[in-house]
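Undergrad: Give me the fold of what follows.
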Amino acid sequence: MSVTGEGVFRGLLKWRWVALPVLLGMIAATAMSLPKLQKDTSADAFIGEDQPALVYKNHIEDVFGLTDPIVVAVIDEDDDGIFDAENLALVERLTRSIESLPQIDPERVTSLATENYIAGNAEGIVVEGFLDPDTAYFQAPPGTLERAGEVRAAIDDFPLYQGLLVGREGTATLIVAELIDDDLATEAYNGVLDIVRSETVADGTKIHVAGEGAVMGYLSTYIDNDASRLNPMAGLIITLVLLVAFMSLRAAILPNLIVAGTVLGSFGLMAASGTSFFVITNGLVVNLIGIAVADSIHILSSYYSVLRDEPALNKRDAVVRAMAQMWRPVTLTSITTIAGFLALSISSAMPPIQAFGLFGAIGVFLAWVYSMTLLPVLLSLWPTRRIPAPFARRRNGAARVSLAERAMSALGARVLAAPKTVVTVGVALFVFGVAGALQLQVEEERIANFKPSEPVYQADKVINATTDGIYSLDVLIETPAPEGLYDPELLRRIEDLQAYMETLPAVGGTTSIVDYVKQLHRSVQEGDPAAYTIPDDPDLIAQLFFLYAASADPADFEEEVDYDFQRTLVRAQVSDGRYTTNRDIVPVLERYVEEHFNDELATATVTGRVTVSYYWFHGIDRSTILSVLLSFGAVTLAAILLFRSPVLGLLAALPVGLAILLVYSVMGWSGVALGMGTSMFAAIAIGLSIDFAIHALERIRELARERGISVDTLKDLYPETGRALFFNFIAVAGGFGVLTTSDVPPLVKFGSLVAVAVTTAFLASVTLLPALVLLLKPSAMTSRYREEPSHAKLAPTT
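TA: Now for the predicted structure:
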């Protein structure tokens, strides 16, 4: 550290009573907005607002009033299935109770208790509810086995409801409830659960609650429960690591204050900017805890080493000396970590990951600021200069050698005794990594945010297995003029479109205005099955809808067609929400509508939940590669510039590259797919992992400039710097290891992979890196860069 640099820290400590309230005020100011932080658990959060798939999905919600619903399934696998008096009465009660919830649109609840059957009579058509008490078509009174049989027969006669409202095997029926506002999803989901729990059901009957509305509602609670458990656990583990490393209350408390300032500041700024708290944001807290505490570990190690080597030095001078030693490596690691986070933010197309990267970078910057200012101020104000046991000298004046120092020294001796073997193993691991990474596959599923043991996960699987599916794939058809949908040719195109959609993977069935047209046509033809067709006369088609409006509520069609009969929605039900399934559906359907529509008669656009899910994850493999390349390139360039040497920059990047490659290899060989959690680990791990190499190289260069490159020289890397790196590694890996206990599977994968990557990078930094330096003896290690002469001989960097 230069004279000027030491002067900066002396000046800081001279004005410490001014600096302290300023720094604490800065933390308070950035944390003031925390109460404004809002959660966003919707799937739409993962795609940009200007993406056509989302724009059209929002468009059809405005036109047809459709939102992501909560789906309640009544399932009975006995012989009669759901067609018995008790089950139909249960559907009626559940429907009326759900309609009464303030968060649910009562006009947008669909079930056997709300839908109508269309039949013909001498006057024309009869439109009656399946469970209505006074009906002409249904002769048996509601609540009887005979009425249940009539309902079964009516469903069998009306293809529109088969698979959609009632499972094709007759064992399941759905109640689909749409939210008034997505922000009310949690209250709505809890309200539906309360209604379900209050019901007494017959033996053999089960009720399940799923759907995107349920997922949004449950995720909010899920996030809160996860954060309230994980974050204190991470803090506890970090504190225990600090206590073991330093055996000092001061060394345990002060880093936690830096952590608190970092986390409160970054999340306070997140709230102030209006950025939402997403599912994956839970992982950012653990990131920042590990990063902030790592800086403190190195600074405290240096401080205690200075006091051990110069016992007569007063406390303020010891703090200045320690900061003079550590400002450069801590700054280097902060810059490279910031580069990794920013590269993640820039390269991702998903807003939650963009926010993760941006506020991760802000958090690292805050950690650096507080480590360079608040930590030395607090350290100088602590009312004791006691040297903790790991750094104290024995009574005879000899330095104590801790277990960690002995272990690291033993590792160093083995590495430096066989550097060629170490490098050979590194090359073999590289080859293994490349081969495994080529096996990597892409997969994502929204419901996989939950553990398989969770009720909402199980409900999703059961409902999709017993019905046509609860994931919506939509095609919006638009005509140039009002009443364009009365055109028979266009309706036949839509009929062909439905037939094509039903051939696609996981598509169970489709619905559109065409289904009503054919049912109405058959009804006026005295129920003749041969009349279940589209009439050739557009006037007859218009007349059919007029007859329906005269017999029932014309708003019954509002989910399929607009008021002017100019726009209509074709909806397919998909039973599999995986990306690989969506990938086999959406592109081919888009090609089909491009070839068969988009002319003077009508235009067609593919949209819906399945399409949005496909596009928010489409290209994740390419964006992940871009993210890794940008992050790796950014930290490598930063290392080159900071070390002022391409050779040293590349050496610093080598352990990181090997760590990321090996993790991808393990994923490829073991079948762990590239998903939401696993796609972002690499950029984060790159920024974190290069810290080990930078600290190791900084110390090796310092030693090499004093004594040249030799085995004896490099052995001095391990006792102090190696010990600090070891506890740095334990703190970071332990913090991320906490995520493996998360209730959110993507966070489990994210935490596991980062922990593995950090472990690999640490081991490579203390084995492969010194071995390469010993074998290559790069001149950059011993050459001097221009700097001011040192004020005093510095204690060893730790």
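
Undergrad: make it CA atoms for all contacts and neighbour counts henceforth
TA: Fine.

Undergrad: show me the residues around residue 188 that make contact.
TA: Applying C-alpha atoms under 8 Å, 6 or more residues apart in numbering to residue 188 gives the contacts 101, 102, 103, 104, 179, 217.

Undergrad: For the comparison step, fold the sequence that follows:
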Amino acid sequence: MHAEKILEFGYRHQFITLMLLSLLSIASVFGIFQLKTDTSYESFISENDAGWPIYSETVKNFGSDNTTIIYIKDEKIWTPEKLLELENLVRDLESLEKVEKVESLFSALSIRDEDGFLNINPLMDIAPYDQMEADQVRENALYSPLVKNNLLSEDGKTLAINVTVDRSQRDPEFNLSFYKQLDELLVPVEKDFDEVFQVGPPRLNVEIERSMFEDIRLLVPLSSLFLFGTILFFLRTGYACFIPITTSALSILWTFGFMGFAGIPFSLLTAIVPSLVIVIGSTEDTHMLTSYIHGLDDEKPDRIKALRFMVKHIGLPIFITGFTTAIGFFSNALSEIPLIQNFAYAASFSMVANLICTILFVPLVLSRTGPLKNNLGDESGEPTGLIGKIVKLLDRVSDFHGSKVIITTAILLIGLGYASTTVRVSNDPLSYFKGSNTLVQNADTLHDTLSGMQIFYLTFNSNKDHFFQEPENLKVIETITDILREKENTVSKEGKAFDKVIALSDYVALMNREMNEADPAHYRVPDTRREIDELLLMLQRDDVERFATYDYSKVNIVVRHNISDSHELNVIRDELEKEIRPLLPEQITYHFSGENLMINRAAESLFSSQVSSLAILIVLIVVIMTMVYTSFIAGLISLIPNLIPVIFNFGIMGLLDIPLNPGTATVAAIAIGIAIDDTVHLMTRYAEICRRETDQQKAAKLTIHSQAVPVISTSISLVLGFSIFAFSNFQIVAQFGVLAAATMVYALLSDLLVTPIVLRSVRIVGLYDIISLQISKHILESCPLFENMTPYQIKKAILLSQLHSYDENHVLLQQGEVDRKLLVVLEGKVEVIRQSDGSETKLAEMGPGSVIGEIAFIRQGVERTATVRTLEPVQVMSMEWESTKKGLRFYPHIAAMLNSNLAKIIGERFIKTTEDLDEARKLEGSLAS
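TA: This is a model prediction of the structure:
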């Protein structure tokens, strides 16, 4: 079934179309009821990440790293009353389901020398009874390096309660429910303290969900408003606004239903799909409406006639662009990050849904209630108003500065191409938010006052019992701990990389110091196994379970930091590995582990998946465009205006230090999928115009004139639509929107400036045009110009020429004129006459398949020796020397066959002329005798 037939289905079978649209919408409603929300950490980590087994083993040995830090600040926090309230809070936290451990001043140890004796006790089992006892607890807490900047700030006015939960089973709903439990406990506490908040994975998930729905409430109406404005401004009819809003609404409904049935959750990225549908889906509606309005007859407007005009002109481009846009989104499914994969599935489905909805709904509505007034003028005429001024400027640039445009573009491509090599990757959930977000501000406050909310483990495994009770082995851990503690942030240059580092060696070193009358020189691991064993015997298993296994064959270093840029953390981790590896004996293996690190590691796959998705998309587009326009050159040309925006995008990212993250990683593939839309419409229109216009430069100019309104209006609509995402609560969504908007600008300029310059150097023929061209079997079999050519090659040769229709008694060639035109009669009859002394002599009558004017075609400056005039309505194929030479240079096989046949025709006619002359001489001789 042809594309035109599919587009006609909507208005030819209106009842079936309405039923189909209704049934799909009703079914989608049931799917929506199954739609779930997922903002968990797991959606940021590849399911195939090699770190999962190591992470699971680490959690099993040393406990979970899913820790929420409750921040409590008060100028008078060290009063018995406030400490009692905090004790009650700690007990309530310990009673919560799934809580693995609660670390606070009520569980922390006080390790201190008192009158020559080592005192190891909890800082406080219960809240102090009086102020003196409270002051003593405060002094002991500030004295301990294990407590300071971990559970208590240096000024003693801020303390932390670290709540670690069991995450042995991955449940996307757990963090949300746990946050609510904590929040309920903190509400009554907030009124009695200066500042109280929680930070950690549960809070992060809640902030993502809250911000998602805030975005939807803001961005969807804004997208609709901008869509209304741009369509109304460019198409000059309020009616045009109704159609894209309706198709977008239906597409969104179907997409949400699909997500529910397919188990695709509502997430940070899928939340922007509704706005994307409104912004992107409206482009084809605009092209269809523009074509429909151009098809209206000013004197006798007819909706069905206008619809047929629309279907004929944009049928195939609609399907090509819909497919490539969907492929652009779907190519992101190559990413290993579930968040991006789900977005790719949902967004690509939404584009397909929008295509189906558009081709069914738009013709149906236009056939019933479409406008009957053409506000845009003749399609072949120059556009007016603002777009008219833009087109005139483009004409001048193209005519007089074409080479400068190409040179400037090439220079920019080289410069920005180099800048694109500096783009870094990042995938930290905290960096998804803007700096103004309260969670980010709270995390910074925690970092400045205590230690950052981010946690990872560095574990060491010897596979030998009591291995780390040996002094030489524990000293290695002590050295590595010191390296971590002193590690500078070599990327941001903002001082120390980590806020707090705690290991088993710290407990042993602190006890050793206090055993030696608090002498700082003894803050180190002892030199003998006996001393270490004696010190460890003074500790309970609960005190060090996060730092060593019961048999001391494995140890763990807990690191807290505030690095929210995964690129920074990955660089620092790589540097650490180079420093750590030489220090370790051969029998010790080590691993960095933690959900945070796996999320960061997933960032490394962003680049490779981006390259893969772009490569696949580019190959698909070249294949599709090569098939559609029957030329590999045409396929490559279609890429030029679409690769330029991609290179510009990555170059700008490099210059502005915008990272490749789950938001920005999707821009390039999406941009190609969308930008190809205008390119397809331009190339299709150019191919149509070239069939009647021999001057390819003029054809390129007319192409821009006819497509300026839809191309510029849809591009501006896309730019404004994507710009709306700058108002998102999420930094990565805002970056996505701004970059996508900028890329649409690059694509528009590329299509309007570069594409015409490239197009005018080539002739293209559409596959559909070849298939649909009706040529009589007689011509295919008998025309000498097409001898030994396949029907496909013949049709392509005809379409690479100009097709003209003329009425009866029209002069096709005039005797005495000089031109280089070859004609092939396709339909009708013509006569060849010679004019002499005011009289005409009919030399021949020619019909379909006849070749006329071959001598003047191949030789410059030859006058026509006869006049060719139509005897009835005819259709002829016209080949002009210069345009044919240009048009066939990318089709050498067809050109060679035409030249061979043309030479044969000329040779045969030369022989025929020679024979006729011989006959004439013989006749003259016989008459003379």
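
Undergrad: re earlier: would you mind checking which of the contacts of residue 188 of structure 1 is nearest to residue 50 of structure 1?
TA: residue 179 (23.4 Å; C-alpha to C-alpha).

Undergrad: how far away is the closest one from residue 92 of structure 1?
TA: 19 Å (C-alpha to C-alpha, to the nearest Å).

Undergrad: Pick out whichever of the two has more residues nearby.
TA: More crowded of residue 179 of structure 1 and residue 92, by other C-alpha atoms under 10 Å: residue 179, with 24 against 17.

Undergrad: Where do the strands of the stretch 401-550 of structure 1 begin and end?
TA: 471-478, 507-511 (DSSP state E, counting those that start in this stretch).

Undergrad: could you redo those as JSON lines and give each row mean neighbour count and distance to residue 597 of structure 1?
TA: JSON lines is the format used below for those (neighbours: other C-alpha atoms under 10 Å; distance: least, C-alpha to C-alpha, whole Å):
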{"stretch": "strand 471-478", "mean neighbour count": "23", "distance to residue 597 of structure 1": "9"}
{"stretch": "strand 507-511", "mean neighbour count": "23", "distance to residue 597 of structure 1": "18"}
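
Undergrad: and those strands as TSV, adding distance to residue 399 of structure 1?
TA: Below are the strands of the stretch 401-550 of structure 1 laid out as TSV (distance: least, C-alpha to C-alpha, whole Å):
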stretch	distance to residue 399 of structure 1
strand 471-478	67
strand 507-511	72
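
Undergrad: These: which one's closest to residue 788 of structure 1?
TA: strand 471-478 (66.3 Å).

Undergrad: now the angle between strand 507-511 and that closest one, please.
TA: Strand 471-478 of structure 1 runs at 40 degrees relative to strand 507-511, counting by axes from the mean of the first three to the mean of the last three C-alpha atoms, to 10 degrees.

Undergrad: for strand 471-478 of structure 1, packing partners?
TA: Secondary-structure packing of strand 471-478 of structure 1 (3 or more C-alpha pairs under 8 Å, 6 or more residues apart in numbering; DSSP states H and E): strand 567-574, strand 603-607, helix 609-617.

Undergrad: so who does residue 196 of structure 1 touch?
TA: 94, 207.

Undergrad: That one is in what secondary structure piece?
TA: Assigned by DSSP states H and E, residue 196 of structure 1 belongs to helix 185-198.

Undergrad: try residue 915 of structure 2
TA: Following DSSP H and E, one finds residue 915 of structure 2 within helix 892-928.

Undergrad: Following the chain onward from the top helix by length along structure 1, which element is next?
TA: What stands out as the longest helix in structure 1, according to DSSP state H, is helix 212-246. Elements were assigned by DSSP H and E; along the chain past helix 212-246 of structure 1, the next helix or strand is helix 249-272.

Undergrad: Touching that next one from outside, list them.
TA: Residues from elsewhere that reach helix 249-272 of structure 1 (C-alpha under 8 Å, 6+ apart): 27-28, 30-38, 235, 239-240, 242-243, 246, 276, 285, 288-289, 292-293, 296-297, 300, 359-360, 362-364, 366-367, 370-371, 374-375, 378-379, 382.

Undergrad: Have a look at how far, on average, it is from structure 2.
TA: Compared with structure 2 after fitting, helix 249-272 of structure 1 deviates on average by 2.6 Å (mean C-alpha distance after the TM-score superposition for structure 1).

Undergrad: could you give the angle of that helix to helix 212-246?
TA: Orientation of helix 249-272 of structure 1 against helix 212-246 (the same axes, to 10 degrees) gives an angle of 150 degrees.

Undergrad: and helix 249-272 of structure 1, how far from the chain's centre?
TA: 23 Å (C-alpha atoms, centre = their mean, to the nearest Å).

Undergrad: Next, format the contacts of residue 188 of structure 1 as TSV and append secondary structure and distance to residue 633 of structure 1.
TA: Shown next, in TSV, are those (DSSP: H, G, I helix; E, B strand; the rest coil; distance: C-alpha to C-alpha, whole Å):
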residue	secondary structure	distance to residue 633 of structure 1
101	coil	54
102	coil	53
103	coil	49
104	strand	50
179	strand	46
217	helix	40
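
Undergrad: Which of the contacts of helix 249-272 of structure 1 are buried, as a ChimeraX select command?
TA: To isolate the buried members of the contacts of helix 249-272 of structure 1 in ChimeraX, using 16 or more other C-alpha atoms under 10 Å:
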select :27,30,31,32,33,34,37,235,239,242,243,246,276,285,288,289,292,293,296,297,300,359,360,362,363,364,366,367,370,371,374,375,378,379
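
Undergrad: who's in contact with the closest residue to residue 712 of structure 2 other than its chain neighbours?
TA: Among residues not flanking residue 712 of structure 2 along the chain, residue 748 sits closest, at 7.2 Å (C-alpha to C-alpha, 6 or more residues apart in numbering). Contacts for residue 748 of structure 2 (C-alpha under 8 Å, 6+ apart) come out as 675, 711, 712, 715.

Undergrad: Just tell me what residue 748 of structure 2 corresponds to in structure 1.
TA: For residue 748 of structure 2, the equivalent position in structure 1 is taken to be residue 762, counting by TM-score structural alignment.

Undergrad: any idea how far its match lies from residue 164 of structure 1?
TA: Taken as C-alpha to C-alpha, the span from residue 762 of structure 1 to residue 164 of structure 1 is 55 Å.
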